[in-house]
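Novice: Pasting the sequence and the predicted coordinates here, then a few questions.
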Amino acid sequence: MDASPNTEGPGPGGRIRVGTSGWRYASWRGDFYPRGLVQRRELAYLGDRLSTVEINGSFYSLQRPDSYRRWRDSVPDDFTFAVKGSRYITHMRRLRDVRTALANFFASGVLALGPALGPFLWQLPARLEFDQGLLEDFIAQLPTSTAHAQALAGEHDERLDGRAWLEIDEDRPLRHALEPRARSFDDPALPALLRAHGVALAVADTAGRWPRFDADTADFAYLRLHGSTELYTSGYDAGELRAWARQAIDWAQGDAGGTGPRDVYVYFDNDAHGHAPHDAVALAALIAGEGADGREG
């Protein structure tokens, strides 16, 4: 079964979106991408087969509004972009004194995605230990709506003069997910802090490299699949994909223990050998098949 851009689990509940972490990889060309497909058409090709993608370039440097607009125009109207937060904020500033850096990030063009703008992912470095006060101060600065982000973006410094994007089409809620990698984040204060702000605690499958956190802290779930046996390298077999499909559907439907239905975002980051897009298409097909006829595909 081909994956549908409108992947959802069976029955009432949240929306499930499945995609990849990034889309521009040489190893995908002539494999996932047909031989001869021009590079500028790669995102459109992926957008016809999946419902979301995680923008990685925003982690490494501030992108430009023209790039965000071009990406938005390359995909179907119902497609969603997750945006990875700047490593300058998370890895270099290590969440300290980041007001201006946050303003520059939100002024760089992310708001040009309009209705295609999905959650923001803030991935923390493994050497950043849990500091409740520091984390609470950082999260309190994150904009909770596009109007809030617009106001924050207006505080950008001179580096964004002449290239800032400060427009929104309407005021919409914004979502944020946190992916910590230090074991000290296994602290009961963390879920309480995230719940207070509606921030999702990302679930990350990292082949055992970093701890896995899975507390329910928001009205959506954010899953990153980095590889089950080899970090960034190994693919997921049929049994593993069925297990993740079942987990995504459970999150979307909620459970009898009081956890309500949640929207679910799933991103495959096992791209070193080109497994990510194939695994994403397979997982989306499993979930869509379950929704169509009550069976796993």
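Specialist: Cool, got the structure.

Novice: From here on, just use CA atoms for contacts and neighbour counts.
Specialist: Noted.

Novice: Tell me where the protein has helices.
Specialist: Using DSSP state H, the helices found in the chain span residues 42-47, 57-60, 65-73, 87, 99-107, 132-141, 146-153, 189-197, 238-253, 275-293.

Novice: can I get these in a markdown table with distance to Gly260 and mean neighbour count?
Specialist: As requested, the helices of the chain are exported to a markdown table (distance: least, Cα to Cα, whole Å; neighbours: other Cα atoms under 10 Å):
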| stretch | distance to Gly260 | mean neighbour count |
| --- | --- | --- |
| helix 42-47 | 29 | 19 |
| helix 57-60 | 31 | 16 |
| helix 65-73 | 31 | 17 |
| helix 87 | 32 | 20 |
| helix 99-107 | 31 | 23 |
| helix 132-141 | 23 | 14 |
| helix 146-153 | 25 | 21 |
| helix 189-197 | 14 | 17 |
| helix 238-253 | 7 | 19 |
| helix 275-293 | 19 | 24 |
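
Novice: structure B:
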Amino acid sequence: MVKAGDIRIGISGWTYAPWRGAFYPKGLRQKDELRYAAERFRSIEINGTFYGLQKPASFARWADETPEDFVFAVKGPRFITHVRRLRDPTAPLANFLASGLLRLGRKLGPILWQFPPGFRFDPEIMDAFLALLPRDTEAAADRARQHEARIKESWTKTDAARPLRHAIEIREESFRDPAFVDLLRKHGAALVCADTVKWPRLMDLTADFVYCRLHGSRELYRSGYDDAALDGWAGRVTAWARGKPMRDGDFAGKPDRHPKRRDVFLYFDNTDKLRAPDDAAALVRKLGGG
């Protein structure tokens, strides 16, 4: 029997005041929230990196506070994707990589690059950006050493050579283009399957892993997933992990010609009204762990 890919179901972020006394037990110290969440899910997205550069000590602490088999997804900075809109990304990328990601060691999972609504597909710009992204931790360390002098606290080494994965989340219809899918396959980057009422929900397989973000398909960041909807996602995840055909969705490019088992990362980002941890836990149960 062929072993299925690794399945990791988790949540997007962990620092939410409404979760205290609900998902988090009453009286749990805020500094213990990551440890508590990481004992229940095998992966969590780090959101703070989207809003600003973090410190190497923070990444080291997060690694120390999570189980041995835990993996973080790290969100790329909006300065690159939303402010610069991929214009002159070389120095900002080096600064980001030098901020401490590599201190996560083997717990460093995919890097998520989320683009804003209104950012249209430009093949040349996207191709250049994808080519710039490091494909392993040694290349990331080399790039990190090129950080700007203003970055006073940096980390520019890796404890081991490991592959580095990148996932691209789009929020504009112009990306519904076979040329975009081809570009992602060329560079081995995953197209994020984003479940939302607002943006394209594409399920093209473009890398050796699958990355999903469930934002709420009826009300952005708020609506939950009922039992039938979770059954649907469990079926998709199982097919992806086992390398079985999966056509239950929208696709922009040609079907994957070489089905294979894939690792699957799926995060619930419907964080309002306590939906995310409850839905993630329910999906984990349906998959028998994940």
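Specialist: Arrived safely, thanks for sending. Quick caveat, the model's predicted, so the values are computed rather than measured.

Novice: TM-score them against each other, please.
Specialist: Once superposed, chain against chain, the TM-score is 0.94 (TM-score structural alignment, normalised by the length of structure 2); 279 aligned residues with a Cα RMSD of 1.3 Å.

Novice: got the helices of structure 1 as TSV, with distance to Asp31 of structure 1 columns?
Specialist: Converted to TSV, the helices of structure 1 look like this (distance: least, Cα to Cα, whole Å):
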stretch	distance to Asp31 of structure 1
helix 42-47	12
helix 57-60	22
helix 65-73	22
helix 87	30
helix 99-107	34
helix 132-141	40
helix 146-153	38
helix 189-197	40
helix 238-253	20
helix 275-293	9
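
Novice: For Gly30 of structure 1, which of those helices is the nearest?
Specialist: Shortest separation from Gly30 of structure 1 across these is recorded for helix 42-47, at 11.4 Å, computed as Cα to Cα.

Novice: Structure 2: matching residues for the closest one?
Specialist: Under TM-score structural alignment, helix 42-47 of structure 1 corresponds to residues 33-38 of structure 2.

Novice: What of stretch 217-234 of structure 1?
Specialist: By TM-score structural alignment, stretch 217-234 of structure 1 lines up with residues 206-223 in structure 2.

Novice: what's in contact with that stretch?
Specialist: Residues outside stretch 206-223 of structure 2 that contact it (Cα atoms under 8 Å, 6 or more residues apart in numbering) are 167, 181-182, 184-185, 188-198, 224-225, 240, 256, 262-273, 275.

Novice: and if we set it to 7 Å?
Specialist: Contact partners of stretch 206-223 of structure 2, identified using Cα atoms under 7 Å, 6 or more residues apart in numbering, comprise 167, 181, 184-185, 188-197, 224, 262-273.

Novice: Identify those among the residues you listed that sit within strands.
Specialist: Per DSSP state E, strands hold the following members of the contacts of stretch 206-223 of structure 2: 167, 190-191, 193-196, 263-268.

Novice: Identify, from those, the entry nearest to Tyr24 of structure 2.
Specialist: The nearest member of these to Tyr24 of structure 2, counting by Cα to Cα, is Phe268 at 16.6 Å.

Novice: isn't the closest one right next to Arg8, touching?
Specialist: No: here Phe268 of structure 2 does not reach Arg8: they are 11.4 Å apart, not a contact under Cα atoms under 7 Å.

Novice: What residue in structure 2 is paired with Arg181 of structure 1?
Specialist: In structure 2, the residue paired with Arg181 of structure 1 is Arg171, using TM-score structural alignment.

Novice: check contacts around that match.
Specialist: Counting by Cα under 7 Å, 6+ apart, Arg171 of structure 2 touches 115-117, 199-200.
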